[in-house]
Each structure stands twice: as C-alpha cells, then as structure tokens.
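Asker: Provided below for reference: sequence and predicted model.
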Amino acid sequence: MSTSSIRMYATAVCPYCVRAEQLLRRKGVTAIDKIRIDLDPARRDEMMELTGRRTVPQIFIGDLHVGGCDDLYELDRSGGLDPLLAKLAG
C-alpha cells in the first residue's frame, strides 16, 4: 500500500497511536503517513478542522476518516477494516 493510502495524525508519546499502528501493521500495512501534530501546531489545527476532534490518533484510510484507535479496533471487530484495506491494495 502506498504511503498516501493511510494517514494518521499522531504524537510521539501517544500509546493509542502505537496500538493503532500495531493493528495496521498486523493487517499488512507497510506505510503510514504519520503527521506529528506535536511538532507542527498548524497540523493540529488542520486535523481538528478535518475531523472535529482534538485527540490523537485520527486515522484516514484513503479519503475516509475512520476516527481514533478505538474506532479502528471497532471497525476491525465488525469486519469493516479488511475490505477497506483490500480496496487500497487492489
């Protein structure tokens, strides 16, 4: 999957960001475009404008805003994550 396929707004010390990335890696994702909002406050503003949320991670698969870590795990539990990732890979 290309780097631009999955975008994650994150910070360096966020355990939820680590958990989300671990799940995506287990699913075969090799590249994640990580946007470090702790290093660039303007990117935090961008994230809040796009998502309406202040917390990290905020994950996009393609153009779809999946949400945060709990949202990503719930998407996986409900069977929705694999089809989204398959569309990017195919």
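Answerer: Good, I have the coordinates.
Asker: when you work out contacts or count neighbours from here on, use the C-alpha atoms and nothing else.
Answerer: Will do.
Asker: which residue packs closest to the residue nearest the centre of the chain, ignoring adjacent ones?
Answerer: Nearest residue to the geometric centre of the chain (Cα atoms, centre = their mean): Ile59, 2.4 Å. With sequence-adjacent residues excluded and distances taken as Cα to Cα, 6 or more residues apart in numbering, Ile59 is closest to Met8, at 4.5 Å.
Asker: second structure for comparison follows:
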Amino acid sequence: MPNPVIEIYTSPFCGYCHAAKRLLKSKGAAFTEIDVIAHPDRKPEMIKRSGGGRTVPQIFIGETHIGGCDDMMALDRRGGLDPLLQG
C-alpha cells in the first residue's frame, strides 16, 4: 500500500511550521508544503479543508485533517502518527 499524501500549509516565519516539518522529516515522511504567504490564493482552501482553521500549520495526512503542530505532536505521543504515515 503506498504511503498517503501529506500536505502541510505553512508560512516561512512560523516556528510551529518548522517544528512540524522537522517531526515529519524525522519519520522519513515526504510531504508537500503549501506556503500561504507565497500563495495567498491557497489560504481559503486551507480554511475550508480544515473546517475553519486560520492558523498555520494545518496538516493533512491523506484525507485526515490532523490539525496543527501541537495536535500532530500529541498524536505522535499517543502512538497514532506512525500508523497514519504508513497508510
């Protein structure tokens, strides 16, 4: 089974975005980064997909909205991140 597509909406000045990307990289997970500062036209898409989330990062693994950095780190502590990354 192929690994799910991972998308993370970010801004270059966001420490939480950098931390979230570090965690994904440490797991060997490939992801697509969508910079909402460089591509402001993508921000409404992020807000809609996340159910109203206006802050970055907003993280999606496959069709699952993980939330932000703290949400993903909590998921990892509970042991729930690795199974999602494997598909």
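Answerer: Sure, I can see it. Quick caveat, the model's predicted, so the values are computed rather than measured.
Asker: returning to that earlier point: show me what contacts the residue nearest to Ile59 of structure 1?
Answerer: Ile32, Asp33, Lys34, Ile35, Pro57, Gln58, Ile59, Phe60 (Cα atoms under 8 Å, 6 or more residues apart in numbering).
Asker: closest one of those residues to Arg77 of structure 1?
Answerer: Ranked by distance to Arg77 of structure 1 (Cα to Cα), the contacts of Met8 of structure 1 are led by Ile59 at 16.4 Å.
Asker: for that closest one, what are its contacts?
Answerer: By Cα under 8 Å, 6+ apart, the residues touching Ile59 of structure 1 are Ile6, Arg7, Met8, Tyr9, His65, Val66, Gly67, Gly68, Cys69, Leu72.
Asker: my read is the residue nearest to Ile59 of structure 1 is in a strand, agree?
Answerer: Yes - assessed with DSSP: H, G, I helix; E, B strand; the rest coil, Met8 of structure 1 lies in a strand.
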